[in-house]
Structure formats: C-alpha cells, structure tokens
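**Student:** Generate a structure from the sequence data that follows.
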Amino acid sequence: MPLIGTVDKIRMATIEDKVISHVSLFNIETLIIDFSGVAGMESAVLQRVMSVLNGISMMGCETVITGLRAEIVKMMISNGLTFENKAITKGTLQQALDKYLA
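**Tutor:** You can find the predicted model right below:
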C-alpha cells in the first residue's frame, strides 16, 4: 500500500477504514505500507498510524513499514514513538518485496 503526498487527519481516517476492512475481507497475512511518497504528516496522525498498526496486529496481520523519511523518523523520536513490536521496518519497498515475495 503506497502512501503519497500529505497525510492529514481526514485522509488517515479513510486509510484506517480501508486498511482494516481489506485486512478482514481479504484475510491479508502481511501488509506492506510504503511511506516513501509521504511529503508530510502531523504528529497527531502518527498517533493514529500507531493505533491502526495495533488494529492490524489484532487481526493477525503482520505489517511491514518501508520508506520512512528522516523527517517522519525525527518526529517519531521527538514524540517517543516506535514501531517496535508493532511492525517490521525495511529501508525500501524493494527490500520488503524481495523478502516477502521470494
């Protein structure tokens, strides 16, 4: 699932609804979310991302996060957020595809 542009609260609500619905509907076991195209994200949206990751995990789906930009990582650090125990991280989408589609 590639994300592109700015992710605000309204867009995150749409993403949350679609992700949770699709994980259930299609029995998705591994979901790759690529952030490399994300230009900006508010810190409140990052909190919502963490909640979505918890929901995905509750449904038995493993999440792989790719393409985190330095700005987002810095924002996560300053807000005390981590993907530890919530998702696997890979530097690039290609790294994730190589591992999970092999």
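
**Student:** drop to CA atoms for contacts and neighbour counts, all remaining ones
**Tutor:** Noted.

**Student:** Mind checking which residue lies nearest the centre of the protein?
**Tutor:** The C-alpha lying nearest the average C-alpha coordinate of the chain belongs to Ile33 (CA atoms, centre = their mean; 4.7 Å).

**Student:** From what I see, it and Ile65 are in contact.
**Tutor:** Yes: the pair Ile33 and Ile65 qualifies as a contact (CA atoms under 8 Å) at a distance of 5.0 Å.

**Student:** What segments of the protein are strands?
**Tutor:** 2-7, 30-41, 62-66, 88-90 (DSSP state E).

**Student:** would you list those strands in JSON lines and tack on distance to Met50?
**Tutor:** As requested, the strands of the chain are exported to JSON lines (distance: least, CA to CA, whole Å):
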{"stretch": "strand 2-7", "distance to Met50": "14"}
{"stretch": "strand 30-41", "distance to Met50": "13"}
{"stretch": "strand 62-66", "distance to Met50": "11"}
{"stretch": "strand 88-90", "distance to Met50": "13"}
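
**Student:** Here is the second sequence; please produce its structure so I can put it next to the first one:
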Amino acid sequence: ELVMNFLILHMNGSLEILINIINEGISEKSRPSTYMDQVKSDWKDAWIALTFYTTLNNIIELENVVENEKQRKFYQLLADKFNYLFDETFWNENTGRYVG
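**Tutor:** Below you'll find the model as predicted:
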C-alpha cells in the first residue's frame, strides 16, 4: 500500500499515466527511464505505465481478499480509465503502433 500511495501521490498515478519524476519531459536532458534498456525515453514511459497497471490490478485483488471495499473501488476506478489513458498517451496513429 505504501508503494501504491507513492505512485499515486508523487508520480501522477491518480490523474493519468505515471510521470517519471527524475525527468523533465526533454529526452536530451533526461536520465534513462528503466533499468532494462537504459534508453532515455522521456518522462512518460510505456513500460513503467504497464507496470503500474499490473500493480493496480494486484492491489485490487488484495483489497478484495481483505474486504476493503472502499480502497478496492478507488483502485478499480483508476484501472478502469487506464486503457483510454494508455492509448491516448502512447498510440501513434501515423505509425499504427504504440510508442514510448
């Protein structure tokens, strides 16, 4: 729950796609976004976003198990809008594929 709170409060998780807070949105000045590829991929990263979505779904299941309906509904609302936000952020109509 502490990790989820950090993602939501400090990395924009409650509003839209997570923002990599160590980067400014300018790829030339940014640090690598993930350990996997060490590519400067800007301040919104598809891999990080999908990891957040997986985390959301896992915590929804956990909240369901402990019967914390209020938190489960909160996380479910975030997960429900994720597909739209992901497509809006990473789909490139010109190339016909996801980028980021």
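
**Student:** Report the TM-score for the pair.
**Tutor:** The TM-score (TM-score structural alignment, normalised by the length of the second structure) is 0.33; 49 aligned residues with a CA RMSD of 4.0 Å.

**Student:** hang on, the earlier thing: gap between the residue nearest to the centre of the first structure and Ser78 of the first structure?
**Tutor:** Note on Ile33 of the first structure: its distance to Ser78 of the first structure, by CA to CA, to the nearest Å, is 22 Å.

**Student:** before we move on, what about Asn54 of the first structure?
**Tutor:** Taking CA to CA, one finds Asn54 of the first structure at 21 Å from Ser78 of the first structure.

**Student:** Could you pull out the helices in the first structure for me?
**Tutor:** 9-25, 43-58, 70-78, 93-100 (DSSP state H).

**Student:** Deepest in the core, which of those helices is it.
**Tutor:** Highest mean neighbour count of the helices of the first structure: helix 43-58, a mean of 17 (counted as mean count of other CA atoms under 10 Å).

**Student:** Contacts only, for Val38 of the first structure.
**Tutor:** Val38 of the first structure makes contact with Leu3, Ile4, Gly5, Thr6, Val7, Arg69 under the criterion CA atoms under 8 Å, 6 or more residues apart in numbering.

**Student:** Tell me the buried residues within those residues.
**Tutor:** Among the contacts of Val38 of the first structure, those that count as buried by neighbour count (16 or more other CA atoms under 10 Å) are Val7.

**Student:** Tell me where the second structure has helices.
**Tutor:** Secondary structure of the second structure by DSSP H: the helices cover 2-10, 46-65, 69-90.

**Student:** So which bits of the second one are buried?
**Tutor:** Same thing as helix 46-65 of the second structure. Residues of helix 46-65 of the second structure classed as buried: Ala46, Ile48, Ala49, Leu50, Phe52, Tyr53, Thr55, Leu56, Asn57, Ile59, Ile60, Glu63 (neighbour count, 16+ other CA under 10 Å).
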